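S.K.: Mind looking at a prediction? Sequence and model below.
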Amino acid sequence: MSDVRLRFAPSPTGYLHVGGARTALFNWLLARKEGGKFILRIEDTDVARSTQESVDAILDGMRWLGLDWDEGPFYQSDNFPLYKEFVEKLLAAGKAYKCYCTAEELEAKRERALQEGRKPKYDGTCRELAGEQPDKPYVVRFRAPQEGVTAFDDLIKGRISFNNEELDDLIIQRSDGTPTYNFVVVVDDASMGITTVIRGDDHVNNTPRQILLYEALGCPVPRFAHVPMILGADKTRLSKRHGATSVMAYRDMGFLPEAMVNYLVRLGWSYGDEEIFSRDELVEKFSIENVGRSAGVFNPDKLLWLNAHYIKTGDPIRLAGLLLPFLAERGVDPTAGPDLAAVVKTLQERARTMLELADGAVFYYRQEFDYDEQAAAKFLKPEVATLYEALLAKLAALPHFSHDGIEVAFKEFCEEQGIKMGQIGPPVRIALCGGTTSPSIYEVMEVLGEAETRRRLERALAKLRG
């Protein structure tokens, strides 16, 4: 076991977003690859917006993707005494100070700086203030260095430098006593021994401030890797207007977790020209250095292609288990019919999603169903009745009602009747499933079984005879 420790730290103000899921995946993969620990931390200090419903949605999304965590989930809201302790340490060491400027004064300073063409950073009014002002509310600011450079080697973007004179004296504690984001992140990562931080590149500008806080607290600075954002097809940041952005929405749309994981990891990371990876292969081959510097573009068609691959090659028994809730939505009870795994086998070659798989499976479990009007008008002619009768007799003589036996029977039947498969195939499909589109007739009959196959053919024959 190595000393490598990574974390995923979502805010519980909504569902698990596709971008957040990819960040979690990269952290999980690197932790698994390097034999380290993957920690889950819920950043719920925004009490007004944080909800238990969002926490549950995030945990459900993580579990669905198979991103198991080694420690946690930890909640920032449990750590307020610790944050208060660290604020006091910085104040006592002169590395932080109390700022008594009002919101109105700060806004006036900001507007004046903008009018004068200066960066609207805090001007340090209270930085060297002598004595306390016990009757006035205050925030606590970090005393940032005003000269020099803060730089770090980003594992994805390379060397990044910031002039300290551009950085503000960051507020680390608000006037109501609550700590701010940049401060609690540093305290948490330091106290949890986080060695590598992989996060979205919208955090790049936070990094120099956080590095200075690590140094002020006397804590080791972790390695940083900032992942480019995910864009929609129009090259703007991925949002609801591009389609679903919630990971669990894709589950409900019939996508498999392995397809989602495979797609998300390839959305920015590459390994030669390979497209499809098992989870073990991802752990073996993943490296943060192979994550690209440019934004990934979310392509629903590519995800659909991957999902179709995983359905096609999936274990029918597992797929059958995953299919149950989708069948329940359609009012189908698969216990009252053929073996569901056998049904899946006949459908998985063509299905792209679990929704399509469920739709395709319905006819197997319907005792009564309507025939497609256009198909019936075209193929269920009066002369088909005699073909149905002859076919029923042919099938009844089969010693074994199996795929191969059924196929042989149909070939012999066509020869005996002097017809082609195209003349008997569509009427049989209509009788079995209600339309002319279905898996192989031989597969369908084998799965339905002899008794149900006969019942459906006899039902169609009865309808033809009025």
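M.R.: Cool, got the structure. The model shown is predicted, which means the values in this text are computed figures rather than measured ones.
S.K.: From here on, just use CA atoms for contacts and neighbour counts.
M.R.: OK.
S.K.: just the helices in the stretch 1-150 of the chain please.
M.R.: Taking DSSP state H, counting those that start in this stretch as the test, the helices found in the stretch 1-150 of the chain are 18-33, 52-65, 80-92, 103-115.
S.K.: Out of these, which is the most enclosed?
M.R.: Neighbour counts averaged per stretch over these are highest for helix 18-33, at a mean of 23; criterion: mean count of other CA atoms under 10 Å.
S.K.: Of the helices of the stretch 1-150 of the chain, which is nearest residue 360?
M.R.: In terms of CA to CA, the element of those nearest to residue 360 is helix 52-65, at 24.3 Å.
S.K.: Name the residues that touch that closest one?
M.R.: 10, 12-16, 21, 42, 68, 247-248, 257-258, 260-261 (CA atoms under 8 Å, 6 or more residues apart in numbering).
S.K.: Then stretch 357-364?
M.R.: Applying CA under 8 Å, 6+ apart, the contact partners of stretch 357-364 are 323, 326-327, 330, 332, 337-338, 343-344, 347-348, 351, 369, 433-434, 438, 448.
S.K.: Of these, select the buried ones using a ChimeraX command.
M.R.: In ChimeraX, this line selects whichever of these come out buried by 16 or more other CA atoms under 10 Å:
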select :323,326,327,332,337,338,343,344,347,348,351,433,434,438,448
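S.K.: Pasting the second one now:
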Amino acid sequence: MSAVSRFAPSPTGFLHIGGARTALFSYLVAKRLGGKFLLRIEDTDRERSTQEAVDAIFEGMAWLGLKSDFAPVYQTQRFDRYREVIAQMLAAGTAYHCYCTREELDAMRAEQQARKEKPRYDGRWRPEAGKTLPPIPDGVPPVVRFRNPVEGDVILDDLIKGPITFANHELDDLIIARADGVPTYNFCVVVDDWDMGITHVIRGDDHVNNTPRQINILKALGAALPQYAHVSMILGADGAKLSKRHGALGVMEYRTMGFMPEALLNYLVRLGWSHGDQELFTRDEMIALFDLSKVSSSAARFDMEKAYWVNHQYLKVTDPAVIEPEFDWHLRRLGVDPANGPALQDVILAQRERCRTLAEMAEKSLFLYADLQGYNEKDAAKHLTDEGQRLLAELRAELQLVADWSTPALHKAVNRFAEVRGLGLGKVAQPIRVAVVGMAVSPPIDQTLALLGRERTLARLDAAVAWARPRAQA
């Protein structure tokens, strides 16, 4: 039987960073075993589930490249199947109707708490040999409860946490269908995993207590049990519960911040898992090396600075052709048409050493695609002086004669200009930067001028001289 894993979010909000890590782990397990990965939308909570959240999940998964091998499954489209299984369980005696009212259940809970007992359903409607059930009350629609075993234990051999034992007598009879006929989460999950042949369930450790109940339902149905792995939570770098200030953001917010999807996956895979001292992994390496038995059972810590570092390393070594579509997206967000300037891959090569994110790269590359909106006040005061504007005017005349507008030719021209005047390159390059970029920071000046092009360079040198001359004379 081939491996099938699933990621099964509830569409009550955006795809957050913890969910993305769980999805990644599930995806990697399936791919390493040569199996399939499935996306399932668990939308039985109809009051809280929204189409907006569904769309956000699809968008986040698509951006991360975690592609489902099947058409997405929606639980709300499977109600007929759930009712069919419930009818079978009622007929087999593994489920039963319970007519307790809300008031009775509240009173039951209050009495148990007064006796310092764990609140739980007391089984008053559970059929037993020789037991007389209460008379069925008029006008009370029943729920359906699973007849949980009362003897023995459920032993969960968790692939991350190791063996965990649950005593059956500690588990009460779970409601599997509400009074309005809507099946409950724990029941739907079981039927879905059974029908879809799920062999590996990887999910957050907040589901650990659901697992023994789900195992017992699977056993009652005669279904094969999947292997379970419960991933520990993610904390902030300070050890506190992850919040927005730590990085608990929607996945697509990381796109807006300038992360590459592969870089974000690279960071997430290292939250709780490692392979020696290796920090950077290609997707193929993740698939080949990932092993749930090497995932820590302790909470992972999210360090935003480390995430930025990983993203920067990825930008520095990745083929610019892979980065180009995301860089294009960021420029367009800034209102820039990437066709109105140099080739994006050339800009990526020039900028990636000094930019940790694509958002930063796009901001620092605006001068290549859009008109300057003025000069940095401090940089202009320092470099667009009387001497600076004279140098720019002279350099402009020499650059106009450069026939081959390329990085090597411009490097030679600017260096020769500085040498002839006995100036260090910085004394020349900084006024040029302010003139053509608007500030004193850019890639190497020869690359900057080559990317900007002859026409824009000469026009901006003219504009800077015109701007600086009256100020120098004042």
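M.R.: Good, I have the coordinates. Quick caveat: nothing in here was measured; it's all calculated off a predicted structure.
S.K.: which residues sit in contact with residue 294 of structure 2?
M.R.: Contacts here follow CA under 8 Å, 6+ apart; on that basis residue 294 of structure 2 touches 160, 273, 274.
S.K.: In stretch 234-254 of structure 2, which residues are buried?
M.R.: Neighbour-count burial for stretch 234-254 of structure 2 [16+ other CA under 10 Å]: 234-237, 242, 246-252, 254.
S.K.: what does stretch 264-282 of structure 1 give?
M.R.: Quick answer for stretch 264-282 of structure 1 (16+ other CA under 10 Å): 264, 265, 266, 267, 268, 269, 270, 277, 282.
S.K.: Show the end-to-end separation of that stretch, please.
M.R.: End-to-end distance for stretch 264-282 of structure 1, by CA to CA, to the nearest Å: 12 Å.
S.K.: Break down the stretch 201-350 of structure 1 into its strands, ranges please.
M.R.: Taking DSSP state E, counting those that start in this stretch, the strands of the stretch 201-350 of structure 1 run over residues 223-227, 230-231, 296-297.
S.K.: likewise the stretch 51-200 of structure 2?
M.R.: For the stretch 51-200 of structure 2, applying DSSP E, counting those that start in this stretch gives strands covering 73-74, 95-98, 143-146, 153-158, 162-167, 175-177, 200-204.
S.K.: so can I have CSV of these showing distance to residue 323 of structure 2 and mean neighbour count?
M.R.: Below are those laid out as CSV (distance: least, CA to CA, whole Å; neighbours: other CA atoms under 10 Å):
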stretch, distance to residue 323 of structure 2, mean neighbour count
strand 73-74, 32, 16
strand 95-98, 55, 22
strand 143-146, 52, 24
strand 153-158, 38, 16
strand 162-167, 40, 12
strand 175-177, 48, 23
strand 200-204, 30, 22
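S.K.: Adding distance to residue 118 of structure 2 as columns, could you present those in a markdown table?
M.R.: Shown next, in a markdown table, are the strands of the stretch 51-200 of structure 2 (distance: least, CA to CA, whole Å):
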| stretch | distance to residue 118 of structure 2 |
| --- | --- |
| strand 73-74 | 35 |
| strand 95-98 | 20 |
| strand 143-146 | 19 |
| strand 153-158 | 18 |
| strand 162-167 | 14 |
| strand 175-177 | 17 |
| strand 200-204 | 25 |
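S.K.: so who does the residue most central in space within structure 1 touch?
M.R.: The centroid of structure 1 falls nearest to residue 247 when counting by CA atoms, centre = their mean (3.5 Å). Residue 247 of structure 1 is in contact with 15, 16, 17, 18, 21, 61, counting by CA under 8 Å, 6+ apart.
S.K.: and what of residue 155 of structure 2?
M.R.: Residues near residue 155 of structure 2 by CA under 8 Å, 6+ apart: 163, 164, 165, 166, 212.
S.K.: Would you enumerate the residues in contact with residue 36 of structure 2?
M.R.: With CA under 8 Å, 6+ apart, residue 36 of structure 2 has these contacts: 2, 3, 4, 5, 30, 68, 69.
S.K.: Looking at the residues you listed, which is nearest residue 173 of structure 2?
M.R.: Comparing the contacts of residue 36 of structure 2 against residue 173 of structure 2 with CA to CA places residue 5 closest, at 27.9 Å.
S.K.: Surely residue 463 of structure 1 is in a strand?
M.R.: No. Residue 463 of structure 1: not assigned to a strand; according to DSSP: H, G, I helix; E, B strand; the rest coil it is helix.
S.K.: roughly how far apart are it and residue 194 of structure 1?
M.R.: Distance of residue 463 of structure 1 to residue 194 of structure 1, given as CA to CA: 72 Å.
S.K.: Which of these two has more residues huddled nearby?
M.R.: Neighbours per residue (other CA atoms under 10 Å) separate residue 463 of structure 1 from residue 194, with residue 194 holding more: 22 against 12.
S.K.: and residue 406 of structure 1, what pairs with it in structure 2?
M.R.: In structure 2, residue 406 of structure 1 lines up with residue 410, judged by TM-score structural alignment.
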